[in-house]
Structures are given as C-alpha cells and as structure tokens.
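Undergrad: Pasting the sequence and the predicted model now:
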Amino acid sequence: MTIAKAGGNRVAGDHMGMLATVMNAIGMHEALERRGVSSRVFSAVPMPTICETFSQQRAERALKRSKVVLFAGGTGNPFFTTDSGAALRAAEMGCEALFKGTNVDGIYSADPRKDPNAVRFERMTHADVLSRGLQVMDTAAVALARDNGIPLVVFSIQEPNAFVDILRGQGRATIVADD
C-alpha cells in the first residue's frame, strides 16, 4: 500500500519511491561489479556521497568508456512515475529503445491474470497504447517515448534470461513502435 492510499502525503511517498530506486541501482551496480562489469549510478536526486548526480554529459562519457550506466531517482520530482523517469532518460541519452520488464510477457487487452480472454499483442503503436488506455506504462511515459521516436519493448522480468533472449531476437515481448 502506498503512503498516499493510506491517507499520507503523496510527495513524501514519491520521495521514498525515488530513494528505493537508488537503493536498487546501488544493488545492481554491486552485482555488476562483482561480475567484472564496470558501471556507474546516476541519480536525479542529488546524493553525492552515495552516487553521482545525473548529468547527460557525464553519463555519455561513462558510456563511451564502456561502462554500464544505471539511472535512479526517477525524474527527481514527485508526481512522476519511474516509467516517466525511464522515458526521460531514454530521450536524453538518445536510446534506440526502452525496455520495460513487468510481470507478464507483453501487452494484453486486459490483465491476463484476471481475464482469461485477454489478448496478447505482438506489436502496436504508441497511439494504440494511449487510445486503448492500456496500463503498461503511464501516459506521460508512452507519449514521451512516442514524441522522441523511442520504441518500447515490454517483456516479463519473471522469465529467466528473458532480457538476454530478447536482445538475441529470441524472446517473447510486445514491441511498441510507430514505424
């Protein structure tokens, strides 16, 4: 349950969510480093003793030095989801696609865990996602991706090796693109 749903302050709840993404990014950074993969954590929320404050230029320099770049802290502002933060960073960094790991293996007409008649989509446009009101990402994130020509790849994070399989062209996902 979120703080806001329990009658608390939405801004405080969003700040807690941003901090949680920083903790997750630090955990991912440590896991990558243990495997010999050099990485950097950039946060939209300044916390210089823990990680770097996001700067497009510094993030690009890290990428050019073959480092994995981990973005945390969402947009740094309340009332924006982590999806919006991901779409914003993808646009700023000129990413070729935005991958969304979720609990199901793509986008469906309804929640397949609740509706046995839900239909899975292999491919659709950003406009389709928005006009159908599909809840895969918030509308701001989908619109930002659309406006910047960024395809979305929605896959199940629950499936072992799903991300790697998709990168190899073998995985199961829904592609959202306007080509």
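TA: Received, thanks.

Undergrad: hey, let's count contacts and neighbours off CA atoms from now on
TA: Noted.

Undergrad: What ranges does the protein have for its strands?
TA: Along the chain, counting by DSSP state E, strands occupy 39-43, 52-53, 68-72, 98-102, 107-108, 120-121, 123-124, 152-156, 173-176.

Undergrad: closest one to residue 20 among the ones you listed?
TA: Residue 20 lies closest, by C-alpha to C-alpha, to one member of the strands of the chain: strand 68-72, at 8.7 Å.

Undergrad: Kindly reformat the strands of the chain as a markdown table containing distance to residue 9 and mean neighbour count.
TA: Output for the strands of the chain, formatted as a markdown table (distance: least, C-alpha to C-alpha, whole Å; neighbours: other C-alpha atoms under 10 Å):
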| stretch | distance to residue 9 | mean neighbour count |
| --- | --- | --- |
| strand 39-43 | 23 | 23 |
| strand 52-53 | 25 | 20 |
| strand 68-72 | 22 | 21 |
| strand 98-102 | 27 | 18 |
| strand 107-108 | 32 | 24 |
| strand 120-121 | 37 | 16 |
| strand 123-124 | 37 | 16 |
| strand 152-156 | 31 | 23 |
| strand 173-176 | 34 | 23 |
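
Undergrad: Turn the ones you listed into TSV, including distance to residue 136.
TA: Formatted as TSV, the strands of the chain follow (distance: least, C-alpha to C-alpha, whole Å):
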stretch	distance to residue 136
strand 39-43	24
strand 52-53	28
strand 68-72	20
strand 98-102	8
strand 107-108	7
strand 120-121	12
strand 123-124	12
strand 152-156	8
strand 173-176	11
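
Undergrad: ok, and here's another one to check against it:
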Amino acid sequence: MEAAKYKRVMLKLSGEALAADKGYGIDFDIASEIALQIKKLVEMGVEVGAVVGGGNIWRGRQGEDMDRTTADYMGMLATCINALALQDSLESAGVHTRVQTAIEMKEIAEPYIRRRAMRHLEKGRVVIFAAGTGNPYFSTDTTAALRAAEIEADVILLAKKVDGVYDKDPYKYNDAVKFNNLSYFDVIEKGLQVMDTTATSLCMDNDIPILVFGLDKPENIIKAVKGEKIGTLVSKVSCNK
C-alpha cells in the first residue's frame, strides 16, 4: 500500500457531511463509507483524530430569541450524537474507536484527557473528540484546531461539500476561481470561508497546515493523506491560484 505523507491527522467533518442529501439527521450509508476510508488510513499506519460538527441536527441559534449559550450547548450535544454514530460505523468496520467529550458524560464516552487521547492514537485507535471545547462561543472548527495542536497532528483534513477554497461561492458564481495554496493570513485578510478566524489563527500560531477538500468522494480522504494534488492547502505559503 502507498505510503502516507502524514503520520497523525485531524479529520474535521461537518455534520452536514453525515446527512448527505437528506439534509438532516444521519445517513448511515455515508457514515459507513467514511468509516471504511478511515479504516484504510489506520491500515496505512496513520493515527487518526476526528471532530464532527452538529449542523445536521442543530445549527446555531435556530430560535431567534434563544440565549446564545443555551444554543451552543445544544450544538455540543448534537456533536455527541454524531460522534457516537461515527464510532458505531467505525467499530462495525472493525476499527477500535474511542469517543472523548469535553463535557463529562461518563455513561456514553470518556472525558477528554490529552494523555489518554495520545495513548489511544499510539495504539492505533481512532479518537473522536465531541462536545466542542466544552465552552459556548467556540465552533467545532476551533475545536479541531485546538485538539490538533494538543495531539500534535501533522495536518487538519477539512472535508467539505466543495472541492477546495474559492475566491467566491462556486455554487453562485460560474467564474469562481479555486486556490491551490493559501497562507493563513490570506484566509483571514480575504475573509475566505475556510475555518472561522479563531480556528485559523490557532492553526497559524501553531503552524498546523489545513487541507481543504471535497467529500463528494469519500476516497478523497485517502488521496489527501497520500499527498496527492487535491483541494486547497492553507499554510505559511503565499496566495496562489
């Protein structure tokens, strides 16, 4: 099997990726496909951490009058549902998996403990980090950046609906241009929708590259880890279309 470019990765999946065309809830066929690709990574010797969003179940302040903190905690619980679903798909595929939550719920998952997470990764177990950072006002993008820094991941694999980063919305504009490479500063200065500013700054401060690619084909996860030309790489390099 072809060698991997990265030894330890943080896979960031949106909640919408698990919903697929349903738009809401969990499409277990898609979850199983993603699980099989993660299994291939583990077989390649790659250590895999993962963060899953919760947008397929609860997205932000859906109630206009809802308190922001309450809404954010509801979103954290949604990520736990997705994490357990992905864990089930992974274990059905024969992959040893642990879910660690930033908010303690010991009956269903381990509490997040960095040293324990590192040990799981070293033993070849996939670790899914759920419940965000455990604090309101922080996104799952920031969670992915924070946990990636803590576990010393080589890269964040940011799986999205689009196949990279564009200068404008490719679904709305036919003349949208895709970037091959971007610097962290480019992303912040141009206001590009890669990760939120807090997450991007955290990656910049810790020199963690972000590889943005489309999840329309689950095998793109393998291509990304092998270092194939795919998506948009955000790192220290200058803007390059």
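TA: On my side now, so go ahead. All values derive from a computational prediction rather than experimental measurement.

Undergrad: related to what we said a few turns ago, for the strands of the first structure, which one sits closest to residue 17 of the first structure?
TA: Using C-alpha to C-alpha, those put strand 68-72 closest to residue 17 of the first structure, at 10.2 Å.

Undergrad: For the closest one, grab the matching residue range in the second structure.
TA: Per TM-score structural alignment, the counterpart of strand 68-72 of the first structure in the second structure is residues 126-130.

Undergrad: compared with the first structure, how much does the matching stretch deviate?
TA: When the first structure is overlaid, stretch 126-130 of the second structure sits 0.8 Å from its aligned residues on average, using mean C-alpha distance after the TM-score superposition for the first structure.

Undergrad: How about residues contacting that stretch?
TA: The contact list for stretch 126-130 of the second structure, computed with C-alpha atoms under 8 Å, 6 or more residues apart in numbering, reads 47-52, 76, 79-80, 83, 87, 95-102, 112, 117, 120-121, 147.

Undergrad: now swap in stretch 12-20 of the first structure and tell me
TA: 2-4, 45, 72-74, 76-79.

Undergrad: whereabouts in the second structure does it align?
TA: Going by TM-score structural alignment: stretch 12-20 of the first structure matches residues 70-78.

Undergrad: for the second structure, longest helix please?
TA: In the second structure, taking DSSP state H as the definition, the longest helix is helix 68-92.

Undergrad: who's in contact with the counterpart of residue 103 of the first structure in the second structure?
TA: Using TM-score structural alignment, the equivalent of residue 103 of the first structure in the second structure is residue 161. Neighbouring residues of residue 161 of the second structure by C-alpha under 8 Å, 6+ apart: 17, 214-216.

Undergrad: just the buried members of those residues?
TA: Judged by neighbour count, with 16 or more other C-alpha atoms under 10 Å as the criterion, the buried members of the contacts of residue 161 of the second structure are 17, 214-215.

Undergrad: between those residues, which is nearest residue 235 of the second structure?
TA: If you rank these by distance to residue 235 of the second structure using C-alpha to C-alpha, residue 214 comes first, at 18.2 Å.

Undergrad: Please tell me how far that closest one sits from residue 206 of the second structure.
TA: Residue 214 of the second structure is 25 Å from residue 206 of the second structure, where distance means C-alpha to C-alpha, to the nearest Å.
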